[in-house]
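Student: What would the 3D arrangement of this be:
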Amino acid sequence: MKIYFAGPMFAKSDLLYNEHLVKQIRALEDSIEVYLPQENGAINDKTAYADSKMIALADTEKVLESDLLVAVLDGITIDAGVASEIGVAYAKNIPIIGLYTDTRQQGSDNQKKLAALGTTAENQFHYLNLYTVGLVKLNGRIVSDEDDFLTLIKKQLTS
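Tutor: So this is what the prediction gives:
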């Protein structure tokens, strides 16, 4: 199975988290091939040069070759490149699994947090772009836990 890993990749913390998740995915089964864009030095070595067309063509080719796209949805907003990769996968009916670990999603039954929604600038929850979320949900699922994320990937191996 070919998996495209979409995740933010510009902060050291992003790079390390991506490596952490991909290591776990690769350990699921020997037949899994994971494309992690940050490992493609031809377009993502930031000390070198790759123009926008080179990056778009290389990553789009890998999305289109994939059997599954997995995406990290964390961040201030969903990373623009991740959102684009999700759009390509959706358009080609490639299954998508999103991982959204932001802790602000917790407490959805807390009455004080819910009441705060009616007060300007007191939203206690994190917002994700609903268009991008909808594309993921139309072709797959979003989970908030790494174990659930890996379990869904395992299920894709047998389907």
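Student: contacts, neighbours, all on C-alpha from now
Tutor: Noted.
Student: how close does the residue nearest the centre of the chain get to Ile142?
Tutor: Note on the chain: the residue nearest the mean C-alpha position is Ala71, at 1.4 Å, using CA atoms, centre = their mean. Relative to Ile142, Ala71 is positioned 9 Å away (CA to CA, to the nearest Å).
Student: and for those two, which residues touch both?
Tutor: Residues within reach of Ala71 and of Ile142 at once, by CA atoms under 8 Å, 6 or more residues apart in numbering, are Ile97, Gly98, Leu99.
Student: now the other sequence, so there's something to compare against:
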Amino acid sequence: MEKYTIYQAGPLFTEAEQAWHKALSARLRDAGHEVIWPGDLLTDEQIQNAGANASALIFDTCRLGIERSTCVVALLDGTQVDDGTAWEIGYAYAKGLPIYGIRTDFRHAGETRHSTVNSMIEGCLSRLVRDCETLVALLEKGLEYNKK
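Tutor: The predicted structure is shown next:
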């Protein structure tokens, strides 16, 4: 199985979100992949010390993480995709990276009854899965690239 450098996108503002991301990161690392997760890239102290430059620090650090990656895994739960996650997906798509969306949320969030998430997000995805097991299995088969 090929090993990838995975940028793990998704909201990280609550303890529940952070715990979910940490568990997924551990699972992907156990499968032999390198994981770049924004929650691991900067400490609270680094962000506080950046003062007025904190936004630029976060932006540049995450952007460079995407640029180092071979694919993106994005958590798409919620009534609407997190705005930072949406940007990360769009940037990765523009770079031609495969993007795997994971949505464990059973609620409908797209514009049509056939949509799972916003059409602009769904259109960027190489695949959309509903659980971590399927995601890991897909990565074992090899990356699926976006069709541009």
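Student: ok so, going back, when you check the shared contacts of Ala71 and Ile142 of structure 1 against the strands, which ones overlap?
Tutor: Ile97, Gly98, Leu99 (DSSP state E).
Student: Of those residues, just say which sits nearest to Gln24 of structure 1.
Tutor: Comparing these against Gln24 of structure 1 with CA to CA places Leu99 closest, at 13.8 Å.
Student: So the closest one versus Leu15 of structure 1, what's the distance?
Tutor: According to CA to CA, Leu99 of structure 1 and Leu15 of structure 1 sit 15 Å apart.
Student: what's the counterpart of the residue nearest to the centre of structure 1 in structure 2?
Tutor: In structure 2, the residue matched to Ala71 of structure 1 (TM-score structural alignment) is Ala74.
Student: Ala6 of structure 1 corresponds to which position in structure 2?
Tutor: Applying TM-score structural alignment, one finds that Ala6 of structure 1 aligns to Ala9 in structure 2.
Student: Tally up the residues packed near its match, please.
Tutor: Around Ala9 of structure 2 there are 27 other residues, counting by other CA atoms under 10 Å.
Student: Could you say whether the closest residue to it other than its chain neighbours sits in a helix, a strand or coil?
Tutor: Distance criterion CA to CA, 6 or more residues apart in numbering; nearest residue to Ala9 of structure 2, sequence neighbours excluded, is Ala74 at 4.5 Å. Under DSSP: H, G, I helix; E, B strand; the rest coil, Ala74 of structure 2 falls in the strand class.
Student: and the gap between the match of Ala71 of structure 1 and Ile58 of structure 2?
Tutor: Counting by CA to CA, the gap from Ala74 of structure 2 to Ile58 of structure 2 is 18 Å.
Student: same check, this time on Asn118 of structure 2
Tutor: In terms of CA to CA, Asn118 of structure 2 sits 25 Å off from Ile58 of structure 2.
Student: Enumerate every residue touching the residue nearest to Ala9 of structure 2.
Tutor: With CA under 8 Å, 6+ apart, Ala74 of structure 2 has these contacts: Gln8, Ala9, Gly10, Thr85, Ile89, Ile99, Tyr100, Gly101, Ile102.
Student: returning to what we had before: who are the neighbours in contact with the match of Ala6 of structure 1?
Tutor: So Ala9 of structure 2 contacts Trp37, Pro38, Val72, Val73, Ala74, Leu75, Thr85, Glu88, Ile89 (CA under 8 Å, 6+ apart).
Student: for the residue mapped onto the last one from structure 1, helix, strand, or coil?
Tutor: Translated: Ile89 of structure 2. Taking TM-score structural alignment as the criterion, the aligned counterpart of Ile89 of structure 2 in structure 1 is Ile86. Following three-state DSSP, the label given to Ile86 of structure 1 is helix.
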